[in-house]
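Asker: This is the structure alone, sequence omitted:
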């Protein structure tokens, strides 16, 4: 018994086979593009020992490639130079892909970028002590395993916020207050930890009083000034009333009473001013201004 295949069946089979071939080809294209995207994030954006951004991007970028953001665009060579610079500036730069969404030749990639810059980062001085962690979104147009174009956005504003220290004025005030508190409590360990190696302790006043400075260097202050001052002057009252800071400098104003151990005589209550400078989180200048006449009178028992 002969069997006949209708024309419609032949057409259906042809369409089915053609569709399968197209689907297979499309799947291969998608896989090829995803492999290129993986290499882009793992081998060009992320610092590693095996590759360099320029070498990776040279084989991944299509001719005429452009990268677009809210301020303009750059070509492949500009992108290569930027990434080479980033690798030096951010030696632990890492770009971790979180999600990829594909629609035709478009691939949307959501990533997390992290790093610890050491140098000028977009105009912000950094020293490798702070890191950033931000979200990034890229929309890549791909063709045959190559990048045709990229539209991207990174949350650099958050990165800058994360990298910024607290206000330098706030940091200065905190260090100065901590040092002052350690003095008040007699906490030598804390004091020593907050003293810069090049610290200067400068008390103005009657040069015949043995603790009048300046005293230069942490070692000198600890071994000579503090014992000399401690054996000659006893603080009866020390009351800061006002304080302000700007940048690396803090100033304090208040009232105090002292007793001179040489004579056992107390000063009358007098006002003082204190200028403090902080460097690298430590006190580098402790500049004391007081009614040195009142102190001198008590010291000389006048």
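Answerer: Noted; the coordinates are in hand. From a predicted model like this one, the values you see are computed outputs, not experimental measurements.
Asker: use CA for all of it now, contacts and neighbours both
Answerer: Noted.
Asker: Just give me how far stretch 293-302 sits from the chain centre.
Answerer: 50 Å (C-alpha atoms, centre = their mean, to the nearest Å).
Asker: That stretch: which residues count as buried?
Answerer: Of the residues in stretch 293-302, 294-296, 298-299 count as buried by neighbour count, 16 or more other C-alpha atoms under 10 Å.
Asker: And for stretch 73-93?
Answerer: For stretch 73-93, by 16+ other C-alpha under 10 Å, it's 76, 79-80, 83-84, 86-87, 89-93.
Asker: what's the most distant pair in those residues?
Answerer: Greatest spatial distance in the buried residues of stretch 73-93: 76 and 92, 22.8 Å, computed using C-alpha to C-alpha.
Asker: In helices, which of the buried residues of stretch 73-93 fall?
Answerer: 76, 79-80, 83-84, 86-87, 89 (DSSP state H).
Asker: dropping in the other structure now:
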């Protein structure tokens, strides 16, 4: 892949993160439609019965309802070929139900690592590891 392709992929990912950090479900869903392949392969805990871009939209819908001020800070990126790896810190205030836990008003912070594969200028595959255990502990759903 050329340097221009790698730069374009980084710009696509930056646009996606900007939409996520807007707090607007409409902007996130629009970004998914524009920047993500409809048949994206999504390897992360997702709602049963959904695949592709619709699964990604559902995940972000749930997160934005539970944490309306959610913010993803990209701490580190590594780019190679058609892939970008990002290490993020996610913060937010628990204002809506999440995984059966009613709103607590608590501020949470947890880490995640994602690998994005690009094809045709769009996100074609996503692999993620999210520290959900830490998140649930901060919400009081699990012992510390």
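Answerer: Nice, thanks for sending it over. Keep in mind that this is a model prediction, so the values were computed, not measured.
Asker: Do you have the helices of structure 1 handy? List them.
Answerer: For structure 1, helices defined by DSSP H occupy the ranges 7-39, 53-60, 76-89, 156-163, 168-185, 188-193, 218-220, 226-232, 292-299.
Asker: so which of those gets nearest residue 118 of structure 1?
Answerer: The closest approach between residue 118 of structure 1 and any of these, judged by C-alpha to C-alpha, belongs to helix 76-89 at 5.7 Å.
Asker: Show me what the strand ranked longest in structure 1 is in contact with.
Answerer: The longest strand of structure 1 (DSSP state E) is strand 233-246. Residues from elsewhere that reach strand 233-246 of structure 1 (C-alpha atoms under 8 Å, 6 or more residues apart in numbering): 168-170, 172-173, 250-261.
Asker: Return a ChimeraX selection command for the buried portion of the residues you listed.
Answerer: If you want just the buried ones from these in ChimeraX, going by 16+ other C-alpha under 10 Å, the selection is:
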select :168,169,170,172,173,250,251,252,253,254,256,257,258,259,260
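Asker: Quick one: residues contacting the equivalent of residue 92 of structure 1 over in structure 2.
Answerer: Alignment note (TM-score structural alignment): residue 92 of structure 1 maps to residue 69 of structure 2. Contacts here follow C-alpha under 8 Å, 6+ apart; on that basis residue 69 of structure 2 touches 21, 23, 92-93.
Asker: and with 7 Å instead?
Answerer: With contacts defined as C-alpha atoms under 7 Å, 6 or more residues apart in numbering, the neighbours of residue 69 of structure 2 are 23, 92-93.
Asker: Looking at structure 1 now, which of those residues still hold up?
Answerer: Among those, the ones still in contact in structure 1 (both residues aligned by TM-score structural alignment, their matches' C-alpha atoms under 7 Å) are 92-93.
Asker: Now, the contacts of residue 69 of structure 2 that are in strands?
Answerer: 92-93.
Asker: distance of the aligned partner of residue 91 of structure 2 in structure 1 from residue 165 of structure 1?
Answerer: Here residue 91 of structure 2 is matched to residue 114 in structure 1, going by TM-score structural alignment. Per C-alpha to C-alpha, to the nearest Å, residue 114 of structure 1 is found 17 Å from residue 165 of structure 1.
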